[in-house]
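>>> Sequence and predicted model, in that order:
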Amino acid sequence: MVTPPGHERAESGPGGLIPGGSIPPGNLPSRARPLAADDPGQVGPYRLEGLLGRGGMGSVYLGRAGAGPLVAIKVVRADHAANPDFLRMFEQEVRLAQRVARFCTAEVLGSGTDRGRPYLITEFIDGPSLLDQVRRGGPLAPGGLERLALAVAHALRAIHRAGTTHRDLTPANVLLSGEGPVVIDFGLALEVDSASHRPREKAGTPAFMAPEQAGGERVGPSADIFAWGGVIVFAATGRPPFGEDRWDDRIHPNGHPQPDLRGVPAPLRSIVADALRLDPRRRPTAVQLSARLEDALQGGRARQDPTTGPPSGSLAGQPVAGLVTMPSPPPTSISSVSSTPPGTWSVAPTRPGPTSDPSPGARSDPSARGGAPTGPGPAGGSRSGRRRRLLPLAVAAGAALAVALTLLVILPGRGGGGEADTRAAAERASRQLAAAALEARDQQPALARQLALAAYRAAPTREAHLSLLAAYLSPGSPTATFTGHEAAIADVAFSPDGKLLATTGTDLTARLWDTTRRGGDVVALATLRGHSDWLGDVAFSPDGTLLATVSADGTTRLWDTTRRGLGVRSVATLVGHVDGVWDLAFSPDGKLLATGGIDGTVRLWDPARRGDDVTPIATFSGHQKVVGEVAFSPDGKLLATGSADGTARLWDLARLVDTDTPRATLLGHRGGVNELAFSPDGKLLATASQDATARLWETSGQGDVEAVTTFTGHEGWAGDVAFSPDGRLLATTSGDGTARLWDTARRGPDVTPLASLTGHTDQVNDVAFSPDGLLLATSGGDGTAYLWDTAGRGGNVVPLATLTGHEGRIDDVLFSRDSTLLATTGADQTARLWDISPARVADHACADPANRLPTTEWSRRVSDVPYPEPCP
């Protein structure tokens, strides 16, 4: 049972309290209705004061504990409470929801169980919903519409960053409080079908559902982006973008319904149109959406589209409840993240502290705040009373208020140079401070931390990102340590969405881990049992619904990852190899699975087949020894295989008749092939061999093919190869304790490396580029993993950061697809997770006031950019 937050504090409710602490029925907040006869009077320690609403998951009540503040209490329906799957997902979603940043959302305060029914406590927000406001007063004025668009986008960004999805974002779930728009009911709209015990992804509001959600498919954050577009269309026009019908009723004869965007002003219209794309892969992420909005709307109200005029019923120039209408301010210089690669570097959302005078008059008068928010930052902010959420920040010169939500760092412009000049100056300052941080990290680590944080807050440049990791990734401090395997971990894989990590071990098990969990000794979500000998490689299918494992027992198994509540079960056992299976890979479209075995054969399987004795659809039997590596080309037309017989082979997947004859045999290695990889464009194949060389091959060749480039110089076996995301670099590892970077455009028999990465004192086992191309990770037999700047050149490049903590060798390093997490596995039977998101690293740094660069130090180093508070 939770301890009610704030119950020790006396706080009068609206209209005062009647004896016993209850609110008189006539004085309930506007959204609350009196309790019905069958409503409970008490839930856990909370006395219920009124009903806020009912929905598919349960009822929401207004309540308080003792003399504490009013809270909203969602009580789950009895039939859901009896479903174990629902309870499991409810608990998981509560944990995720509690991680959501507390701006633009109703804070999740806790949860509990009362008479067998779980309940959730959230902050109570007093104010009408967007649905009620528009129905009563008509569409929002342009200024209010823009503030709504930004606030809800920022809320989605925080929700998605916490690892959850709203799933039911509608005008009814956006409240217009006196302090700005607030999103409620996030992360808890998932229902379970009582018959199948499967999630009912179709749950939601039809008029605002993404098509994939309406079709019953699994949904992710992109469905929330679609719903955001629908909410903004409704706020601008008073109608949903596709009408009120369900999706199956609104499909046009051509199968491609188009949203009605008449009345949505520019520049919002083009952004909304992208959010409402029917293909979820073409919608922006929440980070990209926020950046586009900030870039389009900075400097004041959006331009009115002359072709449409104001929408019918517009409240232009009039206040809207919960949204402050203000005149257009003069241009304000803002350092934006919109010029950085989407999803790569992002400024963490922050909230201004309280002003010295919290009265309404002080908030409306710029002179009352001196043109900027004041008061304590996150470490010292007051928690008494309602937090101020994304309030418009005052600009100096006393002219008007700018719409500058706190995701941006305010950098007042200098003279008439304009925003571009201001941004350029901020980026120069960022790079200068980042360089100073790297120089100071060994001799003055405290100063290095201050400089790195200030550099990132000035502008999220590449250099600032690197300096943050160098300053704050302390050895031995992973974000999470996954324990449970009883023997060494053999392999590791991230799910496509990065929310799951899979590991296999020589203890005959595979395990699934929740990457949103933090702390030491995190236990597995699921343990997969069924193989009778040690497990080797592991891979997720491209859609993340299947996990494949191979074993020395000669079988490959497929596991359904969507049913973790009842335990992940094997849905297929693939048999055919006459000895252990060593490696596997899914084709890019997920329609084929390839395995390589100790028996020297390669086999192709149909992952859609189910059963205990699934046979292969093709067998390639040209290799003479163990096939330790298999890989599909990016277009899925070729399969590459590497063997201990010293050859690599290319197989044409359009010809599965003559399976003993490869399209090409790659000759030249004088030792077994340890690893292979296709270049991103599929035109090259790289191999690493026991003969201490790595080689490049053109995949267009046929017959016996010679390498176009041979990379020599390692003094021990070459163990691993990896291409950079742009294909211009190749990284190799070796038993000589080094990793090397090579230019893939160079040709010839003896190419010298661009860089030698030194630091490991034992063999280098694994290498990986981050998907954004910024970092390279290596692991070693010396028990360390290193992060390297991929731009480093020359001999003996030193690492950017050192990751320690494993006892014994580290085998694998692997980045998540969004480049924000790094996984390592070791001989100590643990997997470890390292958070390398610059935004989260910066947020964590701000928790310690000692990391804030003094203004005097800023002024000494930067002369042309005003000091931005590093932890606003």
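Sure thing, it's come through.
>>> hey, let's count contacts and neighbours off CA atoms from now on
Fine.
>>> quick one: buried residues of whichever strand or helix holds residue 422?
Using DSSP states H and E, residue 422 maps to helix 418-440. Within helix 418-440, the residues that count as buried by 16 or more other Cα atoms under 10 Å are 419, 422-423, 425-438, 440.
>>> Remind me what that helix packs against, helices and strands.
Counting by 3 or more Cα pairs under 8 Å, 6 or more residues apart in numbering; DSSP states H and E, the packing neighbours recorded for helix 418-440 are strand 334-335, helix 445-458, helix 462-472.
>>> another one to put next to it:
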Amino acid sequence: MVRGALVPGDPERLGGYVLASRVGEGGQGVVYEAYDEAGRRVAIKVLHSEVASRVTREVTAAGRVASFCTARLIDADVTAERPFIVSEYVDGPSLRRAVEEGGPFAGDALLRLAIATATALTAIHEAGVVHRDFKPDNVLLGPDGPRVIDFGIARTKEMSVTLPAQVAGTPAYLAPEALTDAEVGQPADVFAWGAVVVYAATGSSPFDASSMGAVLHKVLVAEPDLGMLPEPLRALAAAALTKDPAGRPTAAHLLFALLSGGHADTAGRRAELLRAGARAAAALQPPGDMVERNPELGVVAENVYATLAPGEQEVVPDVMLRMVAPGDGGADGIRRTDADELNVADAASVGGVIDKFTRAGLLVREDDGVRPAGVALLRAWPRLVTWLEAEREGLPIHRRLTEAARLWHDHGCKPGDLYQGTPLEQATQWAATGRRHLHLSDLETRFLAAGASAVRRRARVRRLLTATLATLLVITVAAGAFIEVQRRDSAAQRDLAVARTLALRAETLRDREPAAALRLSAAAWEIAPNPAVPEIKGALYGSLAQTVADVFKAPGSSAGVHALSTDGTTLASVAGGTVRVWDVVSGEQRTSFGGVGDGVLRAALSRGGRTLALHDQSGVRLWDVRTGKPVGARFGPPVNPLFDEQFEFDGTGDHLAIMEEGRSRPVWWRVADRTKLVTGGGLSTVAVSPGGRLALASSGGVTHWWNPATGARVPGALPTQVTDHAAFSGDGRVYAVAEDREGQLDAVRIWDMPKGAERLLELRVDGVNIALNDDGTLLAIATADQIAVIGTADGSEVMREHIDGDLNTQPRFSDDGRFVRVLRPGGTVYSLRIPQGQRLLRKGEAAGAVALSADGTTLALERKGTIQMFRTAGGGKLGPPIKVAESAAARVALAFSPDGRVLAVGGALTVGERGELSIALIDTAGGRVTKSFPVLNQRMEWLSALAFSPDGNTLAVSESPVGDFAHGHRPWLELWDLRTGRGRGVDNGGGDSMAFSPDGSRLLTAFLPYPAMVDTRSARVLPWPGRRPYMTGQGPVAFDPGGGIAVVPEGKGVDLWHTAPWTPQDRPIGQPGTEGVEAAAFADGGATLAVSIGNKVMLWDVRTGQPLATIKVPGWDNELAAGDGVLYVAAKDGTLTSHIVDPARAARAVCEQAGGGFSRAEWQRYAPGTPYRDICSGDRDAG
């Protein structure tokens, strides 16, 4: 929606709502942005009277529509003088505008749009409502996905085809029955859905024509061309566009087919379908340049307030409150305030406030005064609401005082116009003790002082009153202690607002100026060290987790040619015949020299920045960077200025790749003797190994290895595919080649040289620049706008980061393997941090089971029937390995007791009878088995999960069954009393994840498709309280330390549930989209929830449900545990990482990582208008 000013005749209020702006107008009425009594933004459609008279029943039904991909109907009054409907406000462009300005949708975006609209129609139809006017204009692309609006209002059946102006844009989405006076029902919406999908994919309705009659004829008889739609959309759109309403699928069947790829009976599964559809749709965002920038009025005001200098912030309450015409509660109005009335502080501060709020559209200059742009600001800005409520009782007194003082001044300051008696006493009393935020103007102060003086001159019988008034006046002028307390509160509010602003600014700078983001995060905590504020806490955690470690741009080096050394440590820029060389890590300039000529078009820099190669029309010239002198004569062909050719040193700097005219691949030259590396058969060299001992040659489908020193062929197996885009690992043992089809990197083949083994990594990225790290375990791929790091063993994604701008060089791994660097046009080098961790297993090994103690201090890994425990602090082994199973393929379950002293192991163990499933309890200190026993039910294949009760006396054992559990059956559960050795069975109670409540009375278990709750005292499954969550993937369960919040799987993510009573929060946490949540753990005393999703750990604020940070970790399939302010993450590949989850400790770590605070000049740049702080020492300088 796009905000426009109210026009004369527009109402200011409707019902309990105040209107702020116009956002649209159509045949049914005008749509406004408005705010309710609580300050929440809504959309109000004021209906034309002829529309309102026929939609009463429809509006009532529409109120029952669930808000899945729809704009929820909030309120309505169609019988009012100005009938209106209130709905949820959706901030985003319409589908029509998005297509017209951003182009048609395709691929995943088109599929998600189809899912979103089918979800909305399913929800609408479930409520018994027919939309009747479903079209691109009624689909808004909001920040949380598409939303359908205006359902249950339109009556397209009653539209007249003789009135084209009334139906323009709509007939192309009408079903045939709507044009033949047949009954218009839900199938008409399905028909419109098919037409809208075609419009989204092509930019045109399938029934577009040059005239209204032609459009209607096409709707009635033409079969649309759907060849542009991919499957399954093509088949679904064809079914939806069937002329016969009875032949069309329902919206629910469309949704099920889109989500599952097949058709099935959806009865009884509508709620699950709607939730799944809404989750899939949430990922669809409008194109970047189409995102509406229409924040709420309160956000706009708060942003302006945060940019003000402290002196300006002090006067904002005076400026704003003087423009309020106090009414009865919500009936407050606005008034124009003259300039002289604002004489409450220095003119510069007042003028600055008015200028900045006016530029933001919140104030309007009018004659010699100023007023709010609308009354909605009085509700929409929480800070102003707070000021207004604090001053409400005294505002009428102040308003009368202002008017009386002006009257006195304008009529020559006559004594008869002064306050006396009760009015003087009330005004002086309020000015002395009743004010909270307002200050008296000079005129108001002089008026009260003159009134008090007049009283002193009157009869002595009024001495008591005089003394009282004089005392109150002294208090007024001196600004008493109560007001000072209020000012301190105001200062705390200001500090919190500044801290929030700095934290948000840190997020915007994290990928462009990571060092500044670190310091801004530390500054936010220093100014307002409040762990309950998610923006501040999230900025700290995000700083410690940020992938972009550094962005280096050489000063004044945007123009010219740039080269990054092959190890990523050195940057060279060439412009105007001068070379400048910088150390990328320290940012210091190493050297500069001239005399290289003005015609340089390509540059390459060898490892460590030792040798610089420059390419111009005369060929290639090498330069010694240390001395600034040329090395040897020119060689090679002239540069081709028309193409961005490959010009690159190999990893050792011994060879240089140069493009030659007429060749599709570069030619490799040996630098030492300026010799081409060409085989006897004339094949082109594709890649040279470090040291030049081996080269790969290929041409016309002929490929072989050869020795560049001797020219002889080298026997050995060859990669099956060879392209220009290839790389050797630093040790020369691994070779990678990209399969490039028209710029699309479809796959990468990894060739293990010693083993002669080839493996294929299927990829789909738009880019062909690749590099291997030193040992060949990681592959970096630089695409047009992002860089990804992939594990070569299995193709798992280790890291992916979006970078604005075309990446024009090969990625570079640092020697220590901690960073990958890439050069952007203009000479900007991005250093990206590769997730690191302690590796507790050898490369290529993986654990079968992983467990962390509750406090995260102890880790157990089971591999091939043997358990090894580790201390997470340092990764040292805890005792010798413990053999628990004979078979290396045995499936084993692990769990630590709450105090970490006992490790429970379950499976086909050597400590039990051969072939029996049993439990063994291991003393973690001594590494010995203290107790073992067989489980009750020996018919199960393996044990899937174990869990201890909080007191450590009960062990829950879930057993995975043999056979198919697709019909609602659940695993068998056993509850073992470890003191008595007795076990109790619970049918259908088990799960792949289990957690006891802190009081031990409940056990939550998760197993597809529903979680379950077990009463541990009676050993029975309890009915789920309220709406039962529906799982589409395995998910974890957990309780917070206090037991008031539980993590419950929902879809492929998790929801937080309050446990007293059991009710879900308003919004889910950790919904991951296509990847499922694997593990969850509470940290920071239960204030933070960590969830593991693939190779990411997401941190969420439990109280508000806000995401805090995303941590990239090196392993997958992770377990989580938190203790003493540290989150531990252990993966099945034996990788262990630890992360701070305590805000105070995080602030200290951020300061250490940042290497200090801002200089004064930097502070003014990043935090203008706030007192300078030496943020990483705790000192505050007010000057």
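Yep, it's here. Here the structure is a predicted model, which is why all the values come from computation and not from measurement.
>>> Got a TM-score for the pair?
Once superposed, chain against chain, the TM-score is 0.34 (TM-score structural alignment, normalised by the length of the first structure); 367 aligned residues with a Cα RMSD of 6.1 Å.
>>> wait, residue 482 of the first structure sits on residue 522?
Yes - the pair residue 482 of the first structure and residue 522 qualifies as a contact (Cα atoms under 8 Å) at a distance of 4.8 Å.
>>> more neighbours, these two?
Of the pair residue 482 of the first structure and residue 522, residue 482 is the one with more neighbours under other Cα atoms under 10 Å, namely 26 against 19.
>>> Tell me the spacing between that one and residue 824 of the first structure.
Taking Cα to Cα, to the nearest Å as the measure, residue 482 of the first structure falls 10 Å from residue 824 of the first structure.
>>> Quickly list what's touching both of these two.
Residues touching both residue 482 of the first structure and residue 824 (Cα atoms under 8 Å, 6 or more residues apart in numbering): 831-832.
>>> before we move on, the earlier item: want to throw the helices and strands packed on helix 418-440 of the first structure into CSV with mean neighbour count?
Shown next, in CSV, are those (neighbours: other Cα atoms under 10 Å):
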stretch, mean neighbour count
strand 334-335, 24
helix 445-458, 27
helix 462-472, 25
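>>> Ok, which of those comes nearest residue 678 of the first structure?
Shortest distance between residue 678 of the first structure and these, using Cα to Cα, is found for helix 462-472: 27.0 Å.
>>> so what secondary structure elements neighbour the helix or strand following that closest one?
Downstream of helix 462-472 of the first structure, the first helix or strand assigned by DSSP H and E is strand 480-482. In this structure, strand 480-482 of the first structure packs against strand 519-522, strand 831-835, with contacts taken as 3+ Cα pairs under 8 Å, 6+ apart.
>>> need the next SSE after strand 480-482 of the first structure, C-terminal direction.
Past strand 480-482 of the first structure, the next helix or strand by DSSP H and E is strand 489-494.
>>> returning to that earlier point: the helix holding residue 422 of the first structure relative to helix 462-472, how many degrees between them?
Relative orientation of helix 418-440 of the first structure and helix 462-472, computed by axes from the mean of the first three to the mean of the last three Cα atoms, to 10 degrees: 30 degrees.
>>> highest average neighbour count across the helices and strands packed on strand 480-482 of the first structure?
Stretch with highest mean neighbour count among these: strand 831-835 (a mean of 24; mean count of other Cα atoms under 10 Å).
>>> Who are the packing partners of it?
Packed against strand 831-835 of the first structure by the contact rule (3+ Cα pairs under 8 Å, 6+ apart) you find strand 480-482, strand 821-826.
>>> before we move on, what SS does residue 146 of the first structure have?
helix (DSSP: H, G, I helix; E, B strand; the rest coil).
>>> pretty sure it contacts residue 297?
Yes - applying Cα under 8 Å, one finds residue 146 of the first structure in contact with residue 297, separated by 7.4 Å.
>>> These two: who's more crowded?
residue 146 (23 against 20).
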